[in-house]
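Asks: I'll drop the sequence and a predicted model, then ask my questions.
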Amino acid sequence: MSDVTTIAVGDDYDVLIGSGVLARVGTLLGGDVERVLVVHPPTLSVLAGRVEVALTEQGYAVHRAEVPDAEAAKTIGVAADLWALLGRAGFTRTDAVVGVGGGTVTDLAGFVAAGWLRGVRVVQVPTTLLGMVDAAVGGKTGVNTAEGKNLVGAFHPPAGVLCDVDVLATLPEADLVAGLAEVIKCGFIADPAILDLVEADPEAARRTDNPRLRELIERAVRVKAEVVAADLRESSLREILNYGHTFGHAIEQVEGYTWRHGEAISVGMVYVAELARLTGHLAGPEGEALVARHRSVLASVGLPTTYRDDRWEDLLTAMRRDKKSRGSTLRFVVLDGLARPTRLAGPSDETLRAAYGLVGTPATAAAN
């Protein structure tokens, strides 16, 4: 437990990254907490039990709530059930919620904590790569609606985040690979060393028993921590973390959330790279090389870089509902060069469609 990396998110809270650190969850709660609700999916009952034991041994009164797997957890109905549980258990403003699971669970747990009594403490214990490097860090919480992903939510920074890399050993390989999309995203927008590390040994990046993966996690968390500390409420700089997400979220919605988030974001990054090239942001041989690098580095770890070519109208409708839109104007994060993100507002429908054509593959050949 001595080998722990602590990454500060401004002056607000810390992210602890290490092996065998689950027992430290109570140290992030603070001394005035009495009751704790541990939220987890059914697949993580044993792990949640370990968190419960650690908290109980530290004197907390622990309640547990099992929520559905994946995006099915992120509904207002599930949130309402959890609020009812908090009410029955007598949770006060000095009590807390702990989210144990992937990004959907930490999003939900944070949203429930943000809403109860206008905000109680939440500690996030992400158990997926995606959760560790993205969803659990930053304080963005929310649930989905039929109209789109994360359209109802709140900014509610956690009291702390605990990343025990040992739990990734049980993560299905497809989920680990999907999480690498958010790691690679950080390489393109801020830390090119991430790309170099992945390209030097893509297989090491996919292995939970290889120290390369922990290094990638720490680098990605540092990128997000620095951006979030500078812009908690996504008023300016923080938008760069949405690189690839406008198109990626549209894929998720059109596919009924059957695509993993990272898979959709992978295609979304290729899409905005092509969009940047078409609009002159990535110009000349260097620009062409950077667009090609998107495809090569993502494909090297097993992520998709294309999407079926017969869904344009549905995708466009979904993108127009995106949170980053302003009125009828679509906004995208694009690159002016490696680690040089900027914003592109209001590209023409013809340009948007042309970029789609460059990532499209015949529907009969498309595969998730």
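Replies: Noted; the coordinates are in hand.
Asks: when you work out contacts or count neighbours from here on, use the C-alpha atoms and nothing else.
Replies: OK.
Asks: list the buried residues for stretch 149-159?
Replies: Neighbour counts using 16 or more other CA atoms under 10 Å place K149, N150, G153, A154, F155, H156, P157, P158, A159 of stretch 149-159 among the buried residues.
Asks: second one coming, line it up with the first:
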Amino acid sequence: MTETVESVLVRQWVTMPGGSMDARMGVGLAGRAGKELKSTLGTPRLAVLACTEDAPADQIELIRRSLADAGFSVERMALPSGTAALSLEAAAPVLAALDGLGATAGDGFVAVGDTGALSLASFVAKSWCNGISLMEYPLDLRAALEGSCTPLGFTVGTHPEMFAFPAATRYVYCDFELMEPSFESEEELFGRALMVCGAVADAEKAFGKLWDNIDAYMEGDAKIRATVIGDAFRSRGRVISSTSVIVRDSLGFGRTFLRALRPLVPSAVPSSSLFAEGMRFAARLAAGEGDFALDDVSAIDEMLDVFGLGYVEDAVFTPEEMAKALKAECFLRSNRFQMLTPKSFGRVRLTTLSDELLAEHAEAWVGARG
């Protein structure tokens, strides 16, 4: 029998700090919320269904019915999205709403949204009554891999991702009927960059498996898509569950570059392109120091290209401005000037950079885009 999209379902148990996350990928998952949440909580009482404004109404209704059919009293709540969700100020009204509903640790919290919304949901779920069971339905690939597994930290002042916290997700359901409209979006592209980053940080085997599946993924093969997302969850979970801080930090590969150059480039330049450029730049820094094989640099380049991740075409700043921005971003979070660079697949480490090495690579990077 030929497999159809309707039959696709991949389940992946993801190792997380202090526990595990049940990740499922496929279609028709909106109708499973109530059954799965009831199996965790036992006697159903309250389920808070928190959604962003752009969540598809028909799919939200399927989730609501599933919860109600399982015996839950369902209360709706609005979640902010994007950067508006990433602050302590955004958390306050959500916490107040849970208080008003009388939610307890024995109830369920079901969140549907983008990366910002799901990151906020993790913070709230982890904090409320020392932990309320959290189920998440991401609206795109970035939300799945980042919001559910490695939530974005909150902005403090004008500085993003300064207030960090762990994921609290018990279940994440990647329902392609929710995510399908975003398959060609910027959030999908950013999610593909996250998959590359996670594979490089995890192991050569993970990178090789992603490489083997990339063409089928790009062709839209639903089974492969589900499998690849499951593998990406597993890679990120393994890295963030390490007992070594150095290993856990390796998922920041390419992110210093992204944050540093975001203010320097036009707003039309996608963040996914900056993220990809950050990985390309870091790989070349490592190769320049003799720490990373040129063939491996080419492999990362090719994977990013096949995934459709772009480049910064024009540098509207000088090499000196680029170097200054990178150093400022590093010193914002550390007392040392270090960037994450790959030593090999599965070994991304903080590297101390000399001013001379940084100047050399910044000049080459800007010169190629001048």
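Replies: Nice, I can see it. Everything numeric in this text was worked out from a predicted model, so none of it was measured.
Asks: which residues sit against stretch 35-42 of the second structure?
Replies: Stretch 35-42 of the second structure has contacts (CA atoms under 8 Å, 6 or more residues apart in numbering) with P44, S66, L67, A70, G106, D107, G108, M135.
Asks: among those residues, which lie within strands?
Replies: Among the contacts of stretch 35-42 of the second structure, the residues falling in strands (DSSP state E) are G108, M135.
Asks: turn the contacts of stretch 35-42 of the second structure into a markdown table, columns for distance to H361 of the second structure and neighbour count.
Replies: As requested, the contacts of stretch 35-42 of the second structure are arranged in a markdown table below (distance: CA to CA, whole Å; neighbours: other CA atoms under 10 Å):
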| residue | distance to H361 of the second structure | neighbour count |
| --- | --- | --- |
| P44 | 58 | 20 |
| S66 | 55 | 21 |
| L67 | 54 | 29 |
| A70 | 58 | 19 |
| G106 | 54 | 17 |
| D107 | 53 | 23 |
| G108 | 50 | 27 |
| M135 | 44 | 29 |
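Asks: pick out the most distant pair among the contacts of stretch 35-42 of the second structure.
Replies: Pairwise distances among the contacts of stretch 35-42 of the second structure were taken by CA to CA; the largest, 18.4 Å, belongs to S66 and G106.
Asks: coming back round to it: what is the nearest of the buried residues of stretch 149-159 of the first structure to R207 of the first structure?
Replies: The shortest gap between R207 of the first structure and any of these belongs to P158, at 28.6 Å (CA to CA).
Asks: any idea how far the corresponding residue of the second structure for the closest one lies from G147 of the second structure?
Replies: Counting by TM-score structural alignment, P158 of the first structure lines up with T169 in the second structure. The gap separating T169 of the second structure from G147 of the second structure is 9 Å, by CA to CA, to the nearest Å.
Asks: same check on L326 of the second structure?
Replies: Distance from L326 of the second structure to G147 of the second structure, by CA to CA: 25 Å.
Asks: could you do L62 of the second structure as well?
Replies: 22 Å.
Asks: equivalent analysis for S241 of the second structure, please.
Replies: Distance of S241 of the second structure to G147 of the second structure, given as CA to CA: 16 Å.
Asks: what about the two, which has more around it?
Replies: G147 (29 against 18; other CA atoms under 10 Å).
Asks: the more buried one reaches G116, doesn't it?
Replies: Yes - G147 of the second structure lies in contact with G116 (CA atoms under 8 Å); the separation is 6.7 Å.
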